[in-house]
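my questions are about this predicted structure, shown below with the sequence.
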Amino acid sequence: MTTTGHELSLLGWRDSLAADLPGGTVPARVARVDRGAAEVIAADGDHHAPYSARLRRAAAEDPVALPCVGDWAAISWLPEGRYELRQILPRRTALVRGGVSRDSRGGLSGDSQGQVLAANVDIVFVAEPAMHGDDFADLGRIERLLALAWESGARPVVVITKADLLGEHLPGLLDDVAAAAPGVDLHAVSALDGEGVEEVRAHLSGDATAVILGPSGAGKSTLVNALAGAEVMETQQVRAVDGRGRHTTVHRELVPLSGGGLVIDTPGIRRVGMYEMSQGVDMVFSDIEELSEHCRFADCAHETEPGCAVLAAVEEGELPERRLASWRKLQREAAWMARRGDARLRAEETRKWKIIHKSVRGRSRP
């Protein structure tokens, strides 16, 4: 694809970003990220732009500073005849999940440093296959991805893919998902026969950017192809036994759609860690937040307190016990990540002061 100057606005460019462009640079949008470089779309076309040394140093200090798909970047032309990605421009929205690291025993543990999955996104399509193993959709995973979406500043939309597999059970599943996603638009889609695709595409008018999140095999790449009206993402053959395919996307990629809008396809997400996520959890569980306003105690934890409106709703069947358990789990995880973040900041501050004191002592020696 080759773009011209006036088409940058169709890629989501905002004139307000021009004030943040360093001298001697032009804007470009990050379409794909490789190690130490990015594929970008600029006014004069597509380019491979390695990171500047300054940007690499910043990313070494904080992984969130790494360029990601959807970023607007400042690129500059070098004498050797290529572009260099010098700086990331301020993000309107950022989809950030908690990092994953190995502990001393070789297991996985949460990391207070986050990973940006996509930036400058207007809509997050939470894609969940109609069938989850031998059961229906995974409501807990939907809630977790919705929390991530709300926290980013984008608007979440739930898309139940492969809806044709459920038949008469689909209405019941949609009712369950709607209860787990209050205030969120919900669509049932079968990308293979086109059912629901136009309703999803309607969210992408103009220069809106969407990202599709979901597990492997959810049909995200198939959905991107349906939205694009062309085979822009590779997919694997669907198995005849259970109607499932395997997601072949191994990188995030920004895809401009011919009918307007842009969509970011992503690899299947196996783990969604919390990262500074309090408002997102509150938005997902707004029904529990509303119930808690009627608890006897303002600081009710909804465990064993007398006069708890949340527990009463569970006993009366108005609130699924599964949903309260999911709320508790995400609240604990968000609080743990917040404590990890505070501990990391304190450690960094201590390290800085040690360096200062060491420098002062060195200068004071005769």
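Arrived safely, thanks for sending.

C-alpha only now, for contacts and for neighbours.
Will do.

surely residue 46 is in contact with residue 31?
No. If you go by Cα atoms under 8 Å, residue 46 and residue 31 don't touch, sitting 9.1 Å apart.

then this one, side by side with the first:
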Amino acid sequence: MTPLRAIGWPFAGPPTDPAWAQAIAAHPSARPARVTEQHRSGYVVAESPDESYSPESLPEWQRAKCPPESRPAVGDWVLVEGEGKAARIVALLPRFSAIKRGAAGEHYKQQLIAANIDTAFVVCGLDADFNPRRIERYLLLLSGSGVQPVVVLTKADKDGADVDAAMESLSATLAQGVAVVAVNAKDRASVDALSPWLGEGRSVVLVGSSGAGKSTLTNTLLGTEKMKTGAVREGDDRGRHTTTHRALLAMPSGTCLIDTPGMRELKPTGEEDVAESFADIEAIAAQCRFRDCSHQREPGCAVRAAVERGDLDAGRVANFLKLRDEVAAASDQLATRLAQKADARVQGKALNKRLDEKYGKH
């Protein structure tokens, strides 16, 4: 296994993707490296599992107006020139997948969680942390990202953990083809159930709330106490943020793991596919009397009828309606933002043309 392959290089040899090959050819003196940490002051990159360094980043990434999604995230591949303190990033290689969420605040922004990921482990504890509605929200954010979701239920060994009841609560999720695996995150034999998604050149990100067991699971998979862990609070099982930043870690098998801080706010970006995440509800909604049925009080609503018959879970339908509205609102904000950027480009070109006509090209 080559050093690059050991940190998730997605090709068995040179890149076969034309866009990657073209970008690399444009910088013949540069070499690929992967972003393993992202900080406000810059990035940490690696060319092998054993050595990392902090190169100088591109100037445009440091500008306040640079969109967050245009900057590298943990998991991105970049091209680096120079050695030691003279090392600098010269290009960002194309992404084949990206996990994003809407950033907190009134203005529309996207936050990139991780890039070039094959699988996302949506980690949820079988204690007070267990929340099917939150899992559905995570799955919605992953829809259309190019990342395969796997729901990982931790703390299956804890007193009072009811795996069968949890599986029943997630029956609709299972019906969508999403794998759900219950494990004891502290037991290596138990987490071996996740091995189908862990292999050479594969990259896996762990997402979930604080205290769900992401760092414990990461340590068990790595076989070493790499990540700091902490106990949840008594009474409400709420966790503390033991992971403070995203970090990419290489497993001996060649799989890369990315542990992330717990996320309490999961805002859609407007690019999610609600129909993909709630295909069961959408299929029934196609039978509604009115094509634009909001599934509230309209006569002939097949969705409400299915809830009354017990064919659909009322909580899942309520979450579907809530998320559908959130995605629609975010989509409108995104469209407005793109239109403003396009208008600014047109005005900029018009201004440059007028200046050229008046003063001549320089």
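Everything's here; your move. Given the structure is predicted, the values throughout are model-derived calculations rather than measurements.

identify the contacts common to residue 46 and residue 31 of the first structure.
Common neighbours of residue 46 of the first structure and residue 31, using Cα atoms under 8 Å, 6 or more residues apart in numbering, are 39, 40.

more crowded one of those two?
Using other Cα atoms under 10 Å, the more surrounded residue of residue 46 of the first structure and residue 31 is residue 31, with 22 against 17.

quick one: map that one onto the second structure.
In the second structure, residue 31 of the first structure lines up with residue 36, judged by TM-score structural alignment.

go on, residue 331 of the first structure?
For residue 331 of the first structure, the residue aligned by TM-score structural alignment is residue 324.

do residue 257 of the first structure as well
When the second structure is aligned by TM-score structural alignment, residue 257 of the first structure is paired with residue 251.

and for residue 311 of the first structure?
By TM-score structural alignment, residue 311 of the first structure lines up with residue 304 in the second structure.

ditto for residue 47 of the first structure
In the second structure, residue 47 of the first structure lands on residue 53 (TM-score structural alignment).

surely that match is in contact with residue 44?
Yes. Between residue 53 of the second structure and residue 44 there is a contact under Cα under 8 Å: 5.5 Å.

find the centremost residue of the first structure, please.
The centroid of the first structure falls nearest to residue 95 when counting by Cα atoms, centre = their mean (3.7 Å).

that residue contacts residue 119, doesn't it?
Yes. Between residue 95 of the first structure and residue 119 there is a contact at 6.2 Å, judged by Cα under 8 Å.

in the second structure, which strand has the most residues?
strand 31-39 (DSSP state E).

buried residues, that strand. List them.
Going by neighbour count (16 or more other Cα atoms under 10 Å), the buried part of strand 31-39 of the second structure is 32, 33, 34, 35, 36, 37, 38.

for that strand, packing partners?
Counting contacts by 3 or more Cα pairs under 8 Å, 6 or more residues apart in numbering; DSSP states H and E, strand 31-39 of the second structure packs against strand 42-48, strand 77-81, strand 247-250.

out of those, the one nearest residue 146 of the second structure is which?
Closest of those to residue 146 of the second structure is strand 77-81, at 16.5 Å (criterion: Cα to Cα).

pull up the aligned stretch in the first structure for the closest one.
Alignment of strand 77-81 of the second structure against the first structure: residues 72-76, by TM-score structural alignment.

out of residue 53 and residue 44 of the second structure, which sits in the more crowded spot?
Using other Cα under 10 Å as the criterion, residue 53 of the second structure and residue 44 rank with residue 44 on top: 19 against 16.

which residues sit in contact with that one?
Per Cα under 8 Å, 6+ apart, neighbours of residue 44 of the second structure: 35, 36, 37, 38, 52, 53, 54, 55.

can I get those residues in a markdown table with distance to residue 192 of the second structure?
Below are the contacts of residue 44 of the second structure laid out as a markdown table (distance: Cα to Cα, whole Å):
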| residue | distance to residue 192 of the second structure |
| --- | --- |
| 35 | 27 |
| 36 | 25 |
| 37 | 27 |
| 38 | 29 |
| 52 | 29 |
| 53 | 32 |
| 54 | 34 |
| 55 | 36 |
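
okay, now residue 123 of the second structure: neighbour count?
For residue 123 of the second structure, the neighbour count with other Cα under 10 Å is 27.

let's verify residue 345 of the first structure: helix, strand, or coil?
Secondary structure assignment for residue 345 of the first structure (DSSP: H, G, I helix; E, B strand; the rest coil): helix.

likewise the one 10 residues further on?
Of the three states, residue 355 of the first structure takes helix under three-state DSSP.
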